[in-house]
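>>> With the sequence up front, the predicted model follows.
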Amino acid sequence: MPVVRLSAATLDRLPANVAVPRYDRDAVRRGVVHLGIGAFHRAHQAAIFEAALASGDLRWGVTGVSLRSAGVRDQMAPQDGLYTLLVRDGEGERTQVIGAVREVLVAPEDPAAVVAALASPDTHLVTLTITEKGYKLDRAGGGLLRDDPDVAHDLASLEAPRTAAGFLVPGLAARRAAGLAPFTALSCDNLPDNGALLRDAVLAMAQAHDPALAEWIAAEGAFPATMVDRIVPATTDADVAVLAARLGVQDRAMVKTEPFLQWVVENRFCGPRPDLAAFGVQLTDAVAPWEDAKLRLLNGAHSAIAYLGGLAGDTYVHEFVGRPEGRALVEALWEEAAETLDPPAGLDVPAYRRALMARFANPALQHRTRQIAMDGSQKLPQRLIAPMAERRARGLPVEALALAVAAWMRWQAGVTDLGEHFTIDDPIAARLAEAGGVDDYLALLGADLDRRARGTIAEHFAALERGSARAAIERLIGVRA
């Protein structure tokens, strides 16, 4: 029997407790272009734009763009862009069909279509979730990673762009030529000062092709800093099968997430926007304090859990924090990281920590440590190295942070404490494989740490190589006690 897919034609088959779009999807204008339409966007920003559409403001449909593969397009196109957002916690789940995504473009197949979408008079916002590595930034020297083949290609010609900055520049050039205002571009990735980094990348690309265009973008454009937070585990085939049995139709584009959603945005736009505050978005003049708290508490703990838990054989985050020593390790790391924060007035750090632990302990999420462990070389500088450097500048110890960094180094061997082999998923995996020890690894992270910090990492790394992650955790907790 043929599989019946979720689509506009099958919405009326869904159970009554499934929320579905009630607005006229045919009347929706495509006001948002999103680069990097993976699961996170579909569970986070798209849910906000869905709320805007449901409120009656039909200007905020999303044109999704995949910069690499056709996978998401092939999942969503047969479903008329519809997908299910499954929100789970320990008490139950809520099921909603999202209709905000009106089309998905695959950039390598038709780069001109992506530029046309960016240049459209209806487009006012461009959002990005392309992961830290997608910005092609030179961590050591600053600016674009000019020896990257895709960056070099776009610096030479924007006829068929390959990078995010490479697409934004001709889109902005077409708007300028047509007498349109630029769009507001919002990076939604875990990079400190992400708005400024995106702006610098775009201006560098524009300067290489048209200095006058770069001046116009600098004067008229807007690149607000943002902070996003929602845990979005990878969808499995089992998830798809279970949902199909519930709904009576198959949804290959479904995403699962937690109830918590946070989006903090610098209040600096250069054109129309939805009433973001009405849908729970925090508009602020200073994103950095929120960003630091999230990176160093949530993301830093996630990385520690990924590598220490992954080495110990934990498949899921909730397994790690479900053991007393795992929970104690996270609390120890938080004690160190929290002392480096300058929290905004609206953030109660102890309450935030309690809420984070409850989120980590949510067994319904099934958040895999291997998923978090990806691309560690791009994540650790802001999550773990930055708070280490700040603590050492004040003469403070860095035991828990150093253990997390050492666990990442031990992870590069590609084998768990249980003898299970795995493949390192990192954009510089080949260089990591050639590293000869702690100093080599820190150089690849661009880490400028003092002798005390390096020595502490080296001690933990040696202990992990001699013994196990669990033994190292127990030793640390014993030392702290």
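That came through fine. Residues are numbered from 1 along each chain as shown.
>>> Could you use CA atoms for every contact and neighbour count after this?
Fine.
>>> Could you tell me how many residues sit around S69?
Residues contacting S69 under the criterion other CA atoms under 10 Å number 14.
>>> in stretch 82-101, what's buried?
Of the residues in stretch 82-101, 82-89, 95-101 count as buried by neighbour count, 16 or more other CA atoms under 10 Å.
>>> what do you get for stretch 156-164?
Buried, per 16+ other CA under 10 Å, within stretch 156-164: L158, A160, P161, R162, T163, A164.
>>> Return the closest of the residues you listed with respect to A43.
For those, the minimum distance to A43 (CA to CA) is 21.2 Å, reached by A164.
>>> ok, now how distant is the closest one from Q45?
For A164, the distance to Q45 equals 18 Å [CA to CA, to the nearest Å].
>>> I figured G414 hits A429, correct?
No. Using CA atoms under 8 Å, G414 and A429 do not qualify as a contacting pair, with a distance of 10.7 Å.
>>> where along the stretch 251-400 of the chain do the helices fall?
For the stretch 251-400 of the chain, the helices defined by DSSP state H, counting those that start in this stretch cover 288-293, 300-304, 310-312, 317-321, 324-338, 349-360, 369-373, 376-380, 386-393, 399-411.
>>> Quick one: list the elements packing against the fourth one.
Under the contact criterion of 3 or more CA pairs under 8 Å, 6 or more residues apart in numbering; DSSP states H and E, helix 317-321 touches helix 324-338, helix 349-360.
>>> With mean neighbour count as added columns, please give the ones you listed in a markdown table.
Formatted as a markdown table, the helices and strands packed on helix 317-321 follow (neighbours: other CA atoms under 10 Å):
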| stretch | mean neighbour count |
| --- | --- |
| helix 324-338 | 20 |
| helix 349-360 | 16 |
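>>> next, the one to line up against it:
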Amino acid sequence: MNTQSKLRLNEQNLHQLPSTISVPNYDRKNVQAGIVHVGVGGFHRSHEAYYTDEYMNQTGDLNWGICGVGLRDADRKMKSILEQQDYLYTLIVKHPNGTIENQVIGCMTDFLLGCDEPNAVIQKMADASTKIVSLTITEGGYNFNPATNEFDFDNPDVIHDLANPHTPRLVFGFLTAALKLRMERGLAPFTVQSCDNIQHNGDVARKMLLAYSQKVDLELAKWIEQEVPFPNAMVDRITPVTTSADIDYLSSELSLQDEWPVTCEPFHQWIIEDKFSVGRPQWQKVGAQFVPDVTPYENMKIRLLNAGHSVLGILGSIHGFETIDESVKDPTFSQFLQLFMDTEVTPILPPVDGIDLDDYKQTLLQRFANPNIKDHLTRICSESASKLATFLIPTINDNLQNKGNIECATLVLAAWCYYSDKQTNRHNKEITIIDVMSQDLHIAAAKYSLNPDAFLQLTSIFGDLNKNQDFLDIYRKQTKQIYSDANIKKHMQCIVDNATLAVS
């Protein structure tokens, strides 16, 4: 078809779309925004927004629409596109067998940009209709020092926010200002719901907000401490960055013009502690699970899936792979990941009610191998400083304490030093590195020839690992091997072979 015959995704055209595209069965004019969500990226749109849209489709309860919020100028493009599309977008679900499901998500009602209109964001959060403020702000958005787990008051944006409480830049300034208004108006607080891949994400959000608010208003901080719920949650759905191919697919196959669809796998999981101040959607009706304590589930997911992503990402990047499915389809990489999960993670995981860990690990390998989810290693390795400090290094520390195995995880850190230093793969092809700490990482890693342990002196990431002799012995041996020969696959195979010999 020619361009003129293609339908733009918007409210007017919604019910003219092909029958192969699912659309909301509810009247979007009647949707009320009960949720304000900060950080409208691909994952939010494939996860929380998906659950909410499914809930509305199934129940007709339209009181839980989502008002999106972006805090940075980088969010301007998302705001512009969603506005043009009446806040509609297509979720493209790709199954391993090649089946594709297309669903238009309709639960978003608005998008506010904090850097342009901070007061509008604060007022929206403070409005009585807002019951939940949810977050996908990435690990770095919580503004804590990974080594101390304390709020970073040296951040220039924090200094600005404390001096300018009505025009904040960071999420904690917005939350504090909105909660202050609610307290002054005699309104119950909203629930702060983290949807980020951080262990005890609700507890982390609470600790950081209390630290910040105590600098602003002690009475308010006490009210927040006593009244505001911060449910911990475990979230899961592999959602790669949207590509031009995704946009072209909708255009060529379905004659639909959607400027920013989302691609994801069919698997999704959301486990939430049931702690909410003024109600919540009954997400359990569409697959979410509410539990008293999310700890075992998030431990399992963070230590296996998220760490597994980093294992494949760092090592695969040096080898020259571009996507996760490429990495895991290589027998050496899949065996290495299986060894890491079986011998370094599983022994330190507490029991997980209702979960067979062997089944869960096999499901992970199958999900990673989905050939239709081209999850690029550039995305997987983005912000590795935050990710490895959260997902991988705690496993090393636990195993050091318990005299467990650390060979696989340590190889990832040794490889990360080489990766940060050379910024190329073994074929000398440049690696794109996206990390707020990329310069610090490069400077520290580049000192390797003068000091093999220089990389580990970034204590905000590594903590006291540079003082542990058992770890240092393995790390030094592995970095020496990698710098001598960047054939990372050879070093991985050696670890796998040695483990096999030890068992036999």
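Structure's in. What do you need? Here the structure is a predicted model, which is why all the values come from computation and not from measurement.
>>> Now the TM-score, please.
Laid over one another, the chains give 0.97 as their TM-score (TM-score structural alignment, normalised by the length of structure 1), with 481 aligned residues with a CA RMSD of 1.4 Å.
>>> on that earlier part again, dump the helices of the stretch 251-400 of structure 1 into JSON lines; add distance to V438 of structure 1 as well.
As requested, the helices of the stretch 251-400 of structure 1 are exported to JSON lines (distance: least, CA to CA, whole Å):
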{"stretch": "helix 288-293", "distance to V438 of structure 1": "26"}
{"stretch": "helix 300-304", "distance to V438 of structure 1": "17"}
{"stretch": "helix 310-312", "distance to V438 of structure 1": "18"}
{"stretch": "helix 317-321", "distance to V438 of structure 1": "26"}
{"stretch": "helix 324-338", "distance to V438 of structure 1": "20"}
{"stretch": "helix 349-360", "distance to V438 of structure 1": "29"}
{"stretch": "helix 369-373", "distance to V438 of structure 1": "19"}
{"stretch": "helix 376-380", "distance to V438 of structure 1": "14"}
{"stretch": "helix 386-393", "distance to V438 of structure 1": "15"}
{"stretch": "helix 399-411", "distance to V438 of structure 1": "7"}
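>>> Out of the ones you listed, which is closest to T236 of structure 1?
helix 369-373 (12.0 Å).
>>> which residues of structure 2 does the closest one align to?
Alignment of helix 369-373 of structure 1 against structure 2: residues 377-381, by TM-score structural alignment.
>>> picking that back up, out of the buried residues of stretch 82-101 of structure 1, list just those in helices.
Judged by DSSP state H, helices contain none of those.
>>> quick one: what's aligned to E399 of structure 1 in structure 2?
E399 of structure 1 maps onto E407 in structure 2, by TM-score structural alignment.
>>> With R246 of structure 1 instead?
Using TM-score structural alignment as the criterion, R246 of structure 1 maps onto E253 of structure 2.
>>> coming back round to it: for the helices of the stretch 251-400 of structure 1, which one sits closest to A112 of structure 1?
Going by CA to CA, the one of the helices of the stretch 251-400 of structure 1 nearest A112 of structure 1 is helix 376-380, 29.8 Å.
>>> Number of residues surrounding T243 of structure 2?
Neighbours of T243 of structure 2 (other CA under 10 Å): 13.
>>> Could you find the counterpart of it in structure 1?
Match for T243 of structure 2 (TM-score structural alignment): T236.
>>> Number of residues surrounding the counterpart of T191 of structure 2 in structure 1?
Mapped onto structure 1 by TM-score structural alignment, T191 of structure 2 lines up with T184. With neighbours defined by other CA under 10 Å, the count for T184 of structure 1 comes to 22.
>>> contacting residues for T184 of structure 1?
Contacts for T184 of structure 1 (CA atoms under 8 Å, 6 or more residues apart in numbering) come out as H124, L125, V126, G221, A222, F223, P224, F269, C270, G271.
>>> hmm, try it at 10 Å
By CA atoms under 10 Å, 6 or more residues apart in numbering, T184 of structure 1 lies in contact with 32, 123-127, 220-224, 268-273.
>>> if we can go back for a sec, I305 of structure 1: which of the buried residues of stretch 156-164 of structure 1 is nearest?
I305 of structure 1 lies nearest to A164 out of those, by CA to CA, at 30.6 Å.
>>> Am I right that the closest one is in contact with V33?
No. Contact between A164 of structure 1 and V33 fails when scored by CA atoms under 10 Å: they sit 11.9 Å apart.
>>> which residues are in contact with both of those two?
Common contacts of A164 of structure 1 and V33 (CA under 10 Å, 6+ apart): L128.
>>> what ranges do the strands span in the stretch 101-250 of structure 1?
Listed in chain order, the strands found in the stretch 101-250 of structure 1 under DSSP state E, counting those that start in this stretch are 101-106, 125-128, 184-187, 226-229.
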